[in-house]
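1. below are the sequence and a predicted model for it; my questions follow.
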Amino acid sequence: MSAPFKQQASLDAWMRRQYALSAAKMMSAISRVDLVKERRGFGRQVRPVKGSILASPVIAAYDPDPDYFFHWLRDSAVIIDALRLLIESGEIARSDGLAHFSDFLGFSLTLCGLDGRSFLAGAGDYRGKVEPHFAQFLRPETELLAISGDDILGEPRFDPDGSIDILKWSRPQHDGPALRVLAVARFCRSVGPGPDILKQAEQLILRDLGFTFARWRAPSFDIWEEELGRHYYTQLIQCEALREGGLWLLSRGAIESASAYLDAAQEIATGLDDFWSAPHGFLRSRIAAPDSGPQKELDIATVLAVIHAGRNAGPHSICDSRLIATLGRLEALFAKAYAINAARPGADAPAMGRYDGDRYYSGGAYFFSTLGAAEFYFKAAQAVAKGLLDDASQWARLGLETEHDNNHLFDALMRRGDQFMATVAAYTPESGDLSEQFDQTDGAQTSAKNLAWSHAAFISAYASRTKAIRAAKGGSP
């Protein structure tokens, strides 16, 4: 843990500095054609190509840090969404951002065309290069042969050289293509790419929408890649992607496809209410997951779902009392569960993890979880400034001072978001490095180093804070 935050510069100054650091560190995960990953036990040498996005550019091999030298569909969509924010703020030049976006689209479209049978035909005797101990981690060839058509979009990750991942993993995962629809659509609306890039974007969106529409009823593995079932995060992201995609196709005159997508979005939206547990007072993260224990039902994934879906009003949004109650339950859970929270200064918000009893690495706090809580409060403050949220009572139950009027509610929400940012500051070194986790006992950074998602989460939270302040001043959010 770094020196106590009260000994550092002001929170505002720290956030401005960290924004620049996180921008640079996140960008270092994009198109790292200069890196080479040796997976010696598998007889593989991996060289990233342009457009690929590494989950972490820090090379590791479970020694002890995990091997995150992969292009995850989910993570890459989160990073592209943050790239948009960096362009909006002027941190990244528009021309540079568009070049990265075009490379990402090209790489993603190449992945869409992969096929298991073709991959095996060109892979030669790759199994003969694998050391005996590592053979147990290889996917069965029958599984690879079965990948055809849009099955490839159920793959959660790929080697960044553009090839199919040959290692056993949790498959299928159905959130990545839907999340990519939202990220690419937002980028196009905000940045306004030229016709060539826009054509690439539309091709990718259509592929991802088709996959999402065909698969939304099918069970898949969750955001944490642990359990097969029906998951709130996946379903909400699918709902929003199909809704946005349907409206987009409607504007283009594709009435039949638009109607099918909008009908599916409405059906998913109705089903999302199934996740609410009135006896427990929170939205469950999963149902119909046979191997799941009850401790996993209360999960930060529900909060991240609302943020990633961009739901800022209406049911299953940051204005929904059920989400607010769920966030309150999560704060109480981690405040009690983690030793670092017991020792935190009274004004700080708790470091947030994933769910009760997490055993992955330190099983501790995650930077993107804690930053997700901050962003939730900042987005709620922006909703207040825009007149979308005016019921202070649901927030008062969380201990926020919300009396008198919306100005007080806005201030209380911003203050709470800043408290979460201060907690992140307390566990961030001078270098600005953000790993995946920080230990629940001593706050030491653990798991993957400089996780691109952690930096993207900071960028997104800080951007939401800036937009909330701007909205309160009467400017464009």
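-> Cool, got the structure. Numbers count the residues shown, from 1 in each chain.
2. going forward, measure contacts and count neighbours with C-alpha atoms only.
-> Noted.
3. all strands of the protein, in order?
-> Assigned strands in the chain, in chain order: 37-39, 44-46, 71-72, 157-159, 163-164, 220-221, 228-231, 276-277, 282-283, 286-287, 365-366, 437-438, 445-446 (criterion: DSSP state E).
4. so which of those strands is nearest residue 317?
-> Closest to residue 317 of these, according to Cα to Cα: strand 282-283, at 12.0 Å.
5. check which helices and strands that closest one sits against.
-> With contacts taken as 3 or more Cα pairs under 8 Å, 6 or more residues apart in numbering; DSSP states H and E, strand 282-283 sits against strand 276-277, helix 321-337.
6. pick the most deeply packed of those.
-> Of all the helices and strands packed on strand 282-283, helix 321-337 carries the top mean neighbour count, a mean of 20, counting by mean count of other Cα atoms under 10 Å.
7. what about versus this one:
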Amino acid sequence: MPHSKSRPHFWLADNDEESAAAAPQQQQQQVRGSYLQSILAGRSVTTDDAVYPAYTDAVRADRGSRAPLLLEKQTSRLLPESPYSGFTSGYGSDGDNYSDEYDAPKRPWRAIVLFPFIAGIVYAAILFSYLACDPSATTAAATGTSGEFDQWIHSQRQLAWNGVLANIGPAAGAMDGLVIASPSKGEPNQPDYYFTWSRDSALTVSSLLPSFLPDDYLRPWEYTTSPPHARAHNHTHPLLEGLVRSYARAQAELQVVPNPSGDLWSGGLSEPKFHVDGKPFTHPWGRPQRDGPALRALALIPYAHWLLDRGYPADRAFVVNHLYNSNALRRSGSVIKNDLEEIANMWSLPSFDIWEELDGRHLFTDAVTRRALQAGALLAKRLGDTHAAAYYGTQAERLALQLPNHFNTTAGYWAASHSVQYTTPRAGLDSASMLAVIHAGVRHTSEDVTDLAPNSPAVLSTLLAYVRSFAGLYSLNSDSSSWTDGWLVGRYAEDVYDGVGFRGGNPWYIATFTVAQVLYRAQAAFALADSVQLSPLTASFWADILNEDEDDIPIAGEWTRGSDEYDVATQRIGEVADAFLLRGLSAARRHYGSMAEQIGSSDGKNRGARDLTWSYASFLEVARARDEAKLAMAMGGDDDVDGRDLDAVSDQLFAGEDAL
């Protein structure tokens, strides 16, 4: 029987008087959602420009009556209960209590009475709609035109959302705010993943931020103080703000725990994992891992900006007391500042990679560290910490100069690592390179190769080489002769870790969804640029995507909007992304939506750690990327839209402005 992990209790948000009173003010921004989740939850956005204006008008005309429905479908009006729903005193190592704490509404008694009945109905409904979908979806479903496929994604999104929240804090048996990697505790055929990893935790919190913060905050290295930040205070939900605060407090506690990597001042912030009660893990491990503090900073800097933009005195007090205190280089409770000091001074030293196996230099670690330093410089400048801002900016520039060393110019792809000692030969083609594009790349076309733009020739060439490396490796893919039909892929082709031992690698949910997400991001970037850049690096990629001879693909110039080549290419890249997403969903469906770490290479069964938090988070991210790509395809080329900036377009559309 598939594992059925206990879920957190539920409470009815709309039974809460304070939430109900605030609803009219918040609905408008809530409907806008995280990367427009409501598109799939409600109406499907067509890529036909002629149809899209009608959709826009319908949203405007129907906003008042549809807002509650879309809000319900986006996050579910039945919100998982969390231990973070209320705080009465602040955290501080010196014992101080702060008056700026968030105090969430109390749960009404009616929710407690109705919980068993309503929770059962909701969960049964999700599973029924999920199981009603055909796992061997037709070609129409794979191309994203099937309403059934959209419903399948919507159902899995709710299950993934619950899966993430079930693995945070007391609901998972952990300290408040700590994210466990998995509930697996070393049972038969299970590894012991019942720990909190700094990296996994930060990536998980980052996956939730789009449901909490407007899009403009989500890439903090590009943050500006210009509108629409003035209205950002309307885009929130008490549950998620409480969770982020609790996460910040928990990380503050971990930062001062002496561990095998050091302490607050001597490298301890790069310790990869801790016990779920916050105690150090002292056994041998691949340490240090310097991506952890960088990712934690990237997870919390958006919230710091959002608080400063909301502008209440208590908001600024929380930033100063808990996130970034410019009066000391490092101190207890200054989570972001501590991490920035750590990475600014340690980035040039070796580190273990994202998979905890190789000690050296790694593209993912360097890329996210650069972005954290850039984002940190902007936040420091805003808070008046000018000397630190200059230092972080300088270190980011120095690190950027090192990034080209990761590119294999002979083979034409981004290698995951260099300056490492391999125990067995590896080509360097690794899902970690694709993860670097997702978590440190820009979302638009860029001439700077180190920006890791998803539609850049270097990234597309890397994706092609990486996916092709799995040809013939997993029997589960034997029904698809071409990777463009959608393959299940793993971390890297030479992998032998099977989730428990080392008897041969398997596909991973994270890796498969990452390929889909990069393709969706590329589709959106092409749509916003109104063109597809061609180069010798992309000839093989487009030959496979378009099922043509490579000799027939140009190696220079561009395909521009309105040409047959552009229209077919941008449509096809979305179809291939859907095919990879469909593969991962098909594997999850046979386990009622539960996602482990790996998928058995021959039988498709869940392998390794069960209910892996990162697997659920990766699905939430790829679903949002699909939403964004659909919107970009619909909006790109519209002469009535000022510019091709997706954030501005989506803000206008869902804020009810008349610019469209």
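-> Perfect, thanks for sending it. Just so it is clear, the structure is predicted and the values come from calculations on it, not from any experiment.
8. quick TM-score on the pair, please.
-> Put the two chains on top of each other and the TM-score (TM-score structural alignment, normalised by the length of structure 1) is 0.84; 436 aligned residues with a Cα RMSD of 2.7 Å.
9. okay, the helices and strands packed on strand 282-283 of structure 1 in TSV with distance to residue 297 of structure 1 next?
-> Listed next are these as TSV, based on distance: least, Cα to Cα, whole Å:
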stretch	distance to residue 297 of structure 1
strand 276-277	10
helix 321-337	11
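10. out of the ones you listed, which is closest to residue 85 of structure 1?
-> Nearest to residue 85 of structure 1, of these and by Cα to Cα, is helix 321-337 at 24.7 Å.
11. what stretch of structure 2 does the closest one fall on?
-> The alignment of helix 321-337 of structure 1 onto structure 2 (TM-score structural alignment) covers residues 457-473.
12. chain center to that stretch: distance?
-> On the basis of Cα atoms, centre = their mean, to the nearest Å, stretch 457-473 of structure 2 is displaced by 21 Å from the centre of the chain it belongs to.
13. wait, which of the helices and strands packed on strand 282-283 of structure 1 is closest to residue 9 of structure 1?
-> helix 321-337 (25.6 Å).
14. counting by contacts, list what that closest one packs against.
-> Taking 3+ Cα pairs under 8 Å, 6+ apart as the contact cut, helix 321-337 of structure 1 packs with strand 282-283, helix 301-309, helix 339-342, helix 393-396.
15. ok so, going back, looking at the helices and strands packed on strand 282-283 of structure 1, which is nearest to residue 384 of structure 1?
-> Of all these, helix 321-337 comes closest under Cα to Cα, at 14.1 Å.
16. which residues touch residue 66 of structure 2?
-> When contacts are counted by Cα atoms under 8 Å, 6 or more residues apart in numbering, residue 66 of structure 2 touches residue 59.
17. any idea how far residue 150 of structure 2 is from it?
-> 19 Å (Cα to Cα, to the nearest Å).
18. next: residue 140 of structure 2.
-> 11 Å.
19. contact partners for residue 129 of structure 2?
-> Contacts for residue 129 of structure 2 (Cα under 8 Å, 6+ apart) come out as 151-152, 155.
20. how close does it get to residue 158 of structure 2?
-> 11 Å.
21. residue in structure 1 paired with residue 299 of structure 2?
-> In structure 1, residue 299 of structure 2 lands on residue 183 (TM-score structural alignment).
22. its match and residue 76 touch, don't they?
-> No: in this structure, residue 183 of structure 1 is not within contact of residue 76 by Cα atoms under 8 Å, at 9.4 Å.
23. between these two, which is the more surrounded one?
-> Each of residue 183 of structure 1 and residue 76 has its neighbours counted (other Cα atoms under 10 Å); residue 76 has more, 28 against 25.
24. looking at the helices and strands packed on strand 282-283 of structure 1, which is closest to residue 30 of structure 1?
-> Using Cα to Cα, these put helix 321-337 closest to residue 30 of structure 1, at 32.0 Å.
25. skipping its backbone neighbours, what lies nearest the counterpart of residue 336 of structure 2 in structure 1 in space?
-> Under the alignment by TM-score structural alignment, residue 336 of structure 2 pairs with residue 205 in structure 1. Once flanking residues are discounted, residue 205 of structure 1 sits nearest to residue 181: 5.3 Å by Cα to Cα, 6 or more residues apart in numbering.
26. what do we get in structure 2 for residue 273 of structure 1?
-> Checking TM-score structural alignment: residue 273 of structure 1 goes with residue 404.
27. neighbours around its match, how many?
-> 14.
28. got it, and residue 568 of structure 2?
-> 12.
29. map it onto structure 1.
-> Per TM-score structural alignment, residue 568 of structure 2 is aligned with residue 408.
30. what about the contacts of residue 129 of structure 2, which are in helices?
-> 151-152, 155 (DSSP state H).
31. who wins for neighbours among those?
-> residue 152 leads those on contacts (other Cα under 10 Å) with 24 neighbours.
32. report the contact partners of the alignment partner in structure 2 of residue 222 of structure 1.
-> Mapped onto structure 2 by TM-score structural alignment, residue 222 of structure 1 lines up with residue 353. Counting by Cα under 8 Å, 6+ apart, residue 353 of structure 2 touches 289, 359-362, 364-365, 417.
33. looking at those, which is nearest residue 625 of structure 2?
-> residue 364 (19.6 Å).
34. report how many residues lie close to that closest one.
-> Residue 364 of structure 2 is flanked by 27 other residues according to other Cα under 10 Å.
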